[in-house]
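Peer 1: just a sequence and a predicted model for now, questions to come.
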Amino acid sequence: MAVPIAFRPLTKYADFNGRARRQEFWLFWLVQFLFFSVLNSIVMALMFQSFSTISAQTDPSNFMFNPTFMVLGQVGNVISLALLVPNLAVGVRRLHDTNRTGWWLILPIAAFVVGLVLFLVTQGGHLASLFTDKYENNPQAVFSLIGSGFLMVWLPTFVGSVVLFVFNVLDGTPGANRFGPDPKGRGVTADVAQTFA
């Protein structure tokens, strides 16, 4: 029995070799998005229902200990953790399909870390002064820090994510590349096709 393409990354759980088609990559993400959207909607509905049943006389923090949505939330966390490796593997194989190394996958994380270090090195003194009386009545300095954080941390991370998104949207290399044969079967010559016939 053939495994549907949306679940194929689960059968190749930790396989970082070879290539993955766009269809395999995006359908796997779509199934996860739909699953977690439904799960989170149920958790939020149960949480708000629990919160609304608390009377004004009781402690409002008690709603956090409703076992139903707490357990569902933890189940979602465990499933997310279990899907981390196949997500990384299919991401690497997808980059392989475009003839790029899987190390491109860390581009947004690397941009975030480098940007954060740069922000802390250049703005660390201003950030520390923020908690003193020096900046108490100086909103311009606060907005300057926010702007610097945006330019040094958020913007490079966003650009790295867009670059990775574009790589994942691009069609794979027709025919075989350095990571293996084309998963779509393109580039097979007539001589090779006759040997398989």
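Peer 2: Thanks, I have the structure now. Model, not experiment: these values are computed from the prediction.
Peer 1: contacts and neighbour counts: CA atoms only from here.
Peer 2: OK.
Peer 1: next helix or strand past the longest helix seen in the chain?
Peer 2: The residue-count maximum for a helix in the chain (DSSP state H) belongs to helix 22-52. Next along the chain after helix 22-52, taking DSSP states H and E as the criterion, comes helix 67-82.
Peer 1: take the one below as the second:
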Amino acid sequence: MQWYLGVLKNYVGFQGRASRKEYWMFILFNAIISFIFEILDRIAHISPLLSTLYSLAVLLPSLAVSFRRLHDTGRTAWWLFIGLIPLIGAIILLVFTCQDSQPHDNQYGPSPKI
């Protein structure tokens, strides 16, 4: 949970690097919370109000951690646009976010693994 809260606290931190663990723990907790809100929306018989509000609330932190994760692998944040290509783009982004960090300092900052 500390990784999730850490990303939320650094919601406008588009500079620097994010480790694989930070990124994937955020994604995991984000998916769990989204699932819970989706269930609550269905139980309450309302349109997806809670899940939509939650998605909007975490949009900026999600982008920020994605930028930092790409920076950690030595790529610019412009690579996020490849996700707009159906299927292939999502697979490429998945591969990029699963790759290990660059072991040394890069142009985006020091390695988060230290």
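Peer 2: Looks like it came in fine. None of the values given here were measured: they were computed from a predicted structure.
Peer 1: quick one: TM-score?
Peer 2: TM-score for the superposed pair, counting by TM-score structural alignment, normalised by the length of structure 2: 0.92. Supporting figures: 114 aligned residues with a CA RMSD of 1.5 Å.
Peer 1: got the angle for the longest helix of structure 1 vs helix 67-82?
Peer 2: Counting by axes from the mean of the first three to the mean of the last three CA atoms, to 10 degrees, helix 22-52 of structure 1 lies at 160 degrees to helix 67-82.
Peer 1: what number of residues lie near Gln8 of structure 2?
Peer 2: One thing to correct before we go on: residue 8 of structure 2 is Leu, not Gln. If you count neighbours by other CA atoms under 10 Å, Leu8 of structure 2 ends up with 19.
Peer 1: tell me how far the one residue sitting closest to the centre of structure 1 lies from Phe25 of structure 1.
Peer 2: Nearest to the mean C-alpha position of structure 1, by CA atoms, centre = their mean, lies Asn87 at 8.4 Å. Distance, Asn87 of structure 1 to Phe25 of structure 1, by CA to CA, to the nearest Å: 9 Å.
Peer 1: what do the two both touch?
Peer 2: Common neighbours of Asn87 of structure 1 and Phe25 (criterion: CA atoms under 8 Å, 6 or more residues apart in numbering): Pro9.
Peer 1: distance between the longest helix of structure 1 and the chain's centre?
Peer 2: 15 Å (CA atoms, centre = their mean, to the nearest Å).
Peer 1: show me what it is packed up against.
Peer 2: helix 8-11, helix 67-82, helix 84-97 (3 or more CA pairs under 8 Å, 6 or more residues apart in numbering; DSSP states H and E).
Peer 1: quick check: next helix or strand after the helix or strand containing Ile109 of structure 1?
Peer 2: Element membership for Ile109 of structure 1, per DSSP H and E: helix 107-129. As assigned by DSSP H and E, the chain's next helix or strand after helix 107-129 of structure 1 is helix 139-149.
Peer 1: residue most distant from the centroid, structure 2?
Peer 2: Distance to the chain centre peaks in structure 2 at His45, reaching 29.3 Å (criterion: CA atoms, centre = their mean).
Peer 1: what's around the aligned residue in structure 1 for Glu38 of structure 2, how many residues?
Peer 2: Residue pairing (TM-score structural alignment): Glu38 of structure 2 is matched to Asn40 of structure 1. Asn40 of structure 1: 16 surrounding residues under other CA under 10 Å.
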